[in-house]
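Trainee: What shape does this take:
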Amino acid sequence: MLDIKWIRDNLDEAIKRLNTRGKDFSYLKELVNQDDKRRELIAEVEQLKNKRNVDSKKIGELARAKVDTTELKEEVRQIGDQIKVLDDQIAILDEQIRETLLITPNLPNDFVPVGLTDKENVELYKWGTPKQFYFKVKDHTELGEALGILDFERAAKISGPRFVVDKGLGARLERALIQFMMDTHSEDHGYTEIIPPYIVNEASMYATGQFPKFREDSYQVISGDGAWYLNPTAEVPTINLHRDEIIEGDQLPIKYVSYTTAFRSEAGSAGRDTKGILRQHQFNKVELIKFTQPEQSYKELDYMLKNSEKILQLLKLPYRVVTLCSGDMGFAMAKTYDIEVWLPGQNTYREIGSISNAEDYQARRANIRFKRNKESKTEYVHTLNGSGLAIGRTMIAIMENYQNEDGSITIPDVLVQYMHTTIIK
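Mentor: Down below sits the predicted model:
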């Protein structure tokens, strides 16, 4: 969440920068008013506590002198009642302030382009050249069904729409991509492998910014009185590894590559990408997570981007990198790069990964701090997350870019050792 002190000191700038996300954040003025009232009440409580302490000491002195203290004791009791009333008012204001901060997104970084939709994202560069096909190109759905490696009909029978059954070499391709990505990021890029729980608690969802904004997009697990949710992205359990912890500064940056199956209701995507595996309720993903010192986070963001790009380069898949504009960025992010892979079946680039810096926004929500040395005060870390990559979308890109005229799919060279075949036919 944002720092209430920074908002107080920079109210106009905070509203101006947040408004570039396309909404009205003038409600922050009322937030500051509530904080002013809270501070006044706290000061009043402190004065009352000081008076109570003085009077309590006086009661002791009078009692030792055998002087009646009944009236003074009553005054002390009344002061206690006043303090309780004020403490209750402070608690209400604390909760109102907290709720406002929880629904307020991160500040876009100063260098983020201003815009409202993905049409205003800024392309930085392209890698690779889309292949020219001299036959009619098929999309991944047509290819997968014809080869018997993607079964949407039976998946719908088992679960419903937006699910798929991977079969045969389709299942192996998904498994191969997971291992290839985990191997590359751990062995070549220096990340520590993580396979976290797929079920997370409510505190974890609040810590990374999924709640309260995206509650309707989550799947709740009903079991007794517990409030658990299916993991929507490896970012959630992996960031929460260090919730409520103080990290030694010399341990930073901490780099994790985390594999999970993710679950999303796609409540806000009704009618979009309903065909195929581009947007599913359940999907596999390899995620990159970093915890860094503040002054290092943007350098580490650039490294993370290159790490994710390397996967597509090794697979020889054409892609482009864009900087998201302020209105298209995720709720908790200060800056985001999108990697968009070329999909011949759609004749366009589609997002395959997002690489983001949340700065200290998630760290404040999750209370993740570090100390530069034993004598220094604690500071909030910066958290970064990036796709390394989305497995299903990488499968789409391979199937469509490596398709042959007879409907077969050539296996990229780097995956042959995992697939134990050079072609799906």
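
Trainee: going forward, measure contacts and count neighbours with C-alpha atoms only.
Mentor: OK.

Trainee: And the helices in the stretch 201-350 of the chain, which stretches?
Mentor: Remark: helices assigned in the stretch 201-350 of the chain by DSSP state H, counting those that start in this stretch are 202-208, 235-239, 297-315.

Trainee: Same check on the stretch 1-150 of the chain?
Mentor: 4-9, 11-19, 28-64, 70-102, 140-147.

Trainee: Make CSV from the ones you listed and add mean neighbour count and distance to Glu266 to it.
Mentor: Output for these, formatted as CSV (neighbours: other CA atoms under 10 Å; distance: least, CA to CA, whole Å):
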stretch, mean neighbour count, distance to Glu266
helix 4-9, 14, 32
helix 11-19, 17, 25
helix 28-64, 15, 30
helix 70-102, 15, 22
helix 140-147, 20, 20
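
Trainee: Out of the helices of the stretch 201-350 of the chain, which is closest to Asp217?
Mentor: helix 202-208 (11.7 Å; CA to CA).

Trainee: wait, Leu341 sits on Lys316?
Mentor: Careful, residue 341 is Val; it's not Leu. No: Val341 is beyond contact range of Lys316, at 10.6 Å (criterion: CA atoms under 8 Å).

Trainee: list the contacts for the closest residue to Val341 other than its chain neighbours?
Mentor: Leaving aside its sequence neighbours, Val341 sits nearest to Tyr319 (CA to CA, 6 or more residues apart in numbering; 4.1 Å). The contact partners of Tyr319, by CA atoms under 8 Å, 6 or more residues apart in numbering, come to 126-128, 312, 339-342, 349.

Trainee: The residues you listed in strands, which ones?
Mentor: 126-127, 339-342, 349 (DSSP state E).

Trainee: if you go through the stretch 301-425 of the chain in chain order, where are the strands?
Mentor: 319-323, 335-343, 348-357, 368-371, 379-380, 382-390, 409-410, 423-424 (DSSP state E, counting those that start in this stretch).

Trainee: Buried deepest among the ones you listed, which one?
Mentor: Most buried of those, by mean neighbour count (mean count of other CA atoms under 10 Å): strand 382-390, with a mean of 27.

Trainee: Just the angle for it relative to strand 335-343, thanks.
Mentor: Strand 382-390 and strand 335-343 are oriented at 10 degrees to each other (axes from the mean of the first three to the mean of the last three CA atoms, to 10 degrees).

Trainee: The structure of the following sequence is requested for comparison with the preceding one:
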Amino acid sequence: MLDIQFIRDNPELVKDKSRQKGYQVDVDKLLDIDSKRRDLQSELQELQAKRNAHSDSLSAGKPTAEQIEVGRNIKLQVTELEQKLKPLDEEFDTLLSTVPNMPLDDVPIGDSEEGNVVIKTVGDKPEFNFKPKNHAELAEAKGWLDKERAAKVAGSRFAYLTGDLVLLDWAMNMYALSKLTDESYIKQVAADNSLKVSTKPFTPVQPPAVAKTKVFEATGRLNKEEQTYKLADDDLWLNASAEHVLAPMFLDEIIPADELPIRMVGYTTAFRREAGTYGKDMEGFFRLHQFNKLEMEGFSKPEDAYNEHLLFIAIQEDLFNSLKLPYKVLNKCTADIGLPNARGVDIDVWLPGQNKYRESHTADYMTDYQTRSMKTR
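Mentor: Got it, this is the predicted structure:
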């Protein structure tokens, strides 16, 4: 969540930046609730101090009837104020959670992904003297992809992957892990991109596949209607991305400064409902309800955070270059970066079989927005 003091100091800026991201936020109502809440908190603190002082005064001996009555009245007043404060706290938290992170100044203003701006294009597109097959045609021809049998078992938009395709999937995972866990590799990528960052390697993590509602909400990523699956009999949601269960690993914790940066690479099977996308890009592996992924996640000191963001992007680019895959890097616009992000970069890879670039990687920069919600300090 955003720092409430920042909102108090910059209400018009927050309104403007929220609109740029496509969020209609009632900042005036939030600040009104905030003011009433602070007044009650001040009254409550004064009463609690009075109660404590009264309690201390009774410790010397047996209280009189008058002293007991005074204590009872103070207790009743405290209870009454607490009851008044509770709904204000709840409304305050709800309103504050709707305020998005503020986009950085270099984030292009746009109302859809069409507003994303290409930063650079790398690599030459391969040329063929025949029409190349797309990934689905190749996989189905080789018997590596079976969506028909999967539909009988789990419904539409699931798949059985078999044979060499599974081996390739694991090989790519291990290739990336071998790089990310190698300090000399991190050092080289940082040097190649003139980044003054720690050379600390990434720690591999296999997180839980699910998270509680409160935890998911703290990440700013719970999308009940469009993306996230809910377990019917439990207060648990399936992760839609490794980030959703990696970041809360340090929920409610204070991380010692000398342990930063913390860099994790998590492997998960992710699940997405993909509501509202039926018939859109559903061929092959696209928009499946279940998929596997590796994801980088990190915590750092505020003054180092932006360079960490650039390091993550540089690593993604380096992996593409090592595989000789043409790609382009996009600066995502305000409407496309999401609620908790201050900046987002997509990397789209060239797919000859589709004759176009498709999103493959992303790198999100959230400043202290998510950690404040998770109470990670």
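
Trainee: Work out the TM-score between the chains.
Mentor: Superposed pair, TM-score by TM-score structural alignment, normalised by the length of structure 2: 0.89. Supporting alignment: 361 aligned residues with a CA RMSD of 2.2 Å.

Trainee: that older thread, name the member of the contacts of Tyr319 of structure 1 with the shortest distance to Pro237 of structure 1.
Mentor: Ile339 (23.1 Å).

Trainee: That closest one reaches Leu324, doesn't it?
Mentor: No: using CA under 8 Å, Ile339 of structure 1 is not in contact with Leu324; the gap is 10.3 Å.

Trainee: re the thing from before, which among the helices of the stretch 1-150 of structure 1 is found nearest to Asp110 of structure 1?
Mentor: With CA to CA as the measure, helix 11-19 is the member of these nearest Asp110 of structure 1 (8.3 Å).

Trainee: Which other helices and strands does the closest one contact?
Mentor: helix 28-64 (3 or more CA pairs under 8 Å, 6 or more residues apart in numbering; DSSP states H and E).

Trainee: Recalculate using a threshold of 10 Å.
Mentor: Here helix 11-19 of structure 1 touches helix 4-9, helix 28-64, going by 3 or more CA pairs under 10 Å, 6 or more residues apart in numbering; DSSP states H and E.

Trainee: among these, which is nearest Phe291 of structure 1?
Mentor: Going by CA to CA, the one of the helices and strands packed on helix 11-19 of structure 1 nearest Phe291 of structure 1 is helix 4-9, 22.1 Å.

Trainee: compared with structure 2, how much does the closest one deviate?
Mentor: Compared with structure 2 after fitting, helix 4-9 of structure 1 has a mean deviation of 1.3 Å; criterion: mean CA distance after the TM-score superposition for structure 1.

Trainee: Distance from the chain centre to that helix, please.
Mentor: Counting by CA atoms, centre = their mean, to the nearest Å, helix 4-9 of structure 1 is centred 23 Å from the centre of its parent chain.

Trainee: and if you look at stretch 308-321 of structure 2?
Mentor: Using CA atoms, centre = their mean, the offset of stretch 308-321 of structure 2 from its chain centre is 18 Å.

Trainee: need the contact list for the closest residue in space to Glu216 of structure 1 that isn't next to it in sequence.
Mentor: Spatial nearest neighbour of Glu216 of structure 1, chain neighbours left out: Ala267 (6.7 Å); criterion: CA to CA, 6+ apart. Counting by CA atoms under 10 Å, 6 or more residues apart in numbering, Ala267 of structure 1 touches 214-218, 281.

Trainee: residue contacts, the alignment partner in structure 1 of Leu236 of structure 2?
Mentor: Taking TM-score structural alignment as the criterion, the aligned counterpart of Leu236 of structure 2 in structure 1 is Trp228. Neighbour list for Trp228 of structure 1: 199-205, 219-222 [criterion: CA under 10 Å, 6+ apart].

Trainee: And the strands in the stretch 151-300 of structure 1?
Mentor: Going by DSSP E, counting those that start in this stretch, the stretch 151-300 of structure 1 shows strands at 165-166, 192-194, 199-201, 220-223, 226-230, 245-248, 254-263, 282-292.

Trainee: so the shortest one aligns onto which residues of structure 2?
Mentor: Right, the one you point to is strand 165-166 of structure 1. Going by TM-score structural alignment: strand 165-166 of structure 1 matches residues 160-161.

Trainee: What lies in contact with the matching stretch?
Mentor: 139-140, 143-151, 166-167, 169, 285.

Trainee: Single out the most deeply packed of the helices of the stretch 201-350 of structure 1.
Mentor: helix 235-239 (a mean of 24).

Trainee: what sits in contact with each of Val341 and Lys316 of structure 1?
Mentor: Trp127.

Trainee: so what sits against both of Ile339 and Leu324 of structure 1?
Mentor: Common contacts of Ile339 of structure 1 and Leu324, defined by CA under 10 Å, 6+ apart, comprise 123, 354.

Trainee: Now for Leu150 of structure 1, how many residues are close by?
Mentor: The tally of other residues near Leu150 of structure 1 (other CA atoms under 10 Å) stands at 25.

Trainee: Please report how far it lies from Val164 of structure 1.
Mentor: Applying CA to CA, to the nearest Å, the value for Leu150 of structure 1 to Val164 of structure 1 is 7 Å.

Trainee: Same question for Ile246 of structure 1.
Mentor: Distance, Ile246 of structure 1 to Val164 of structure 1, by CA to CA: 42 Å.

Trainee: Which one's more surrounded, those two?
Mentor: Val164 (23 against 16).

Trainee: wait, doesn't that one sit right on Ile277?
Mentor: Yes: with contact defined as CA atoms under 10 Å, Val164 of structure 1 and Ile277 form a contacting pair (7.1 Å).

Trainee: Return every residue with contacts to both of these two.
Mentor: 150, 152, 283.
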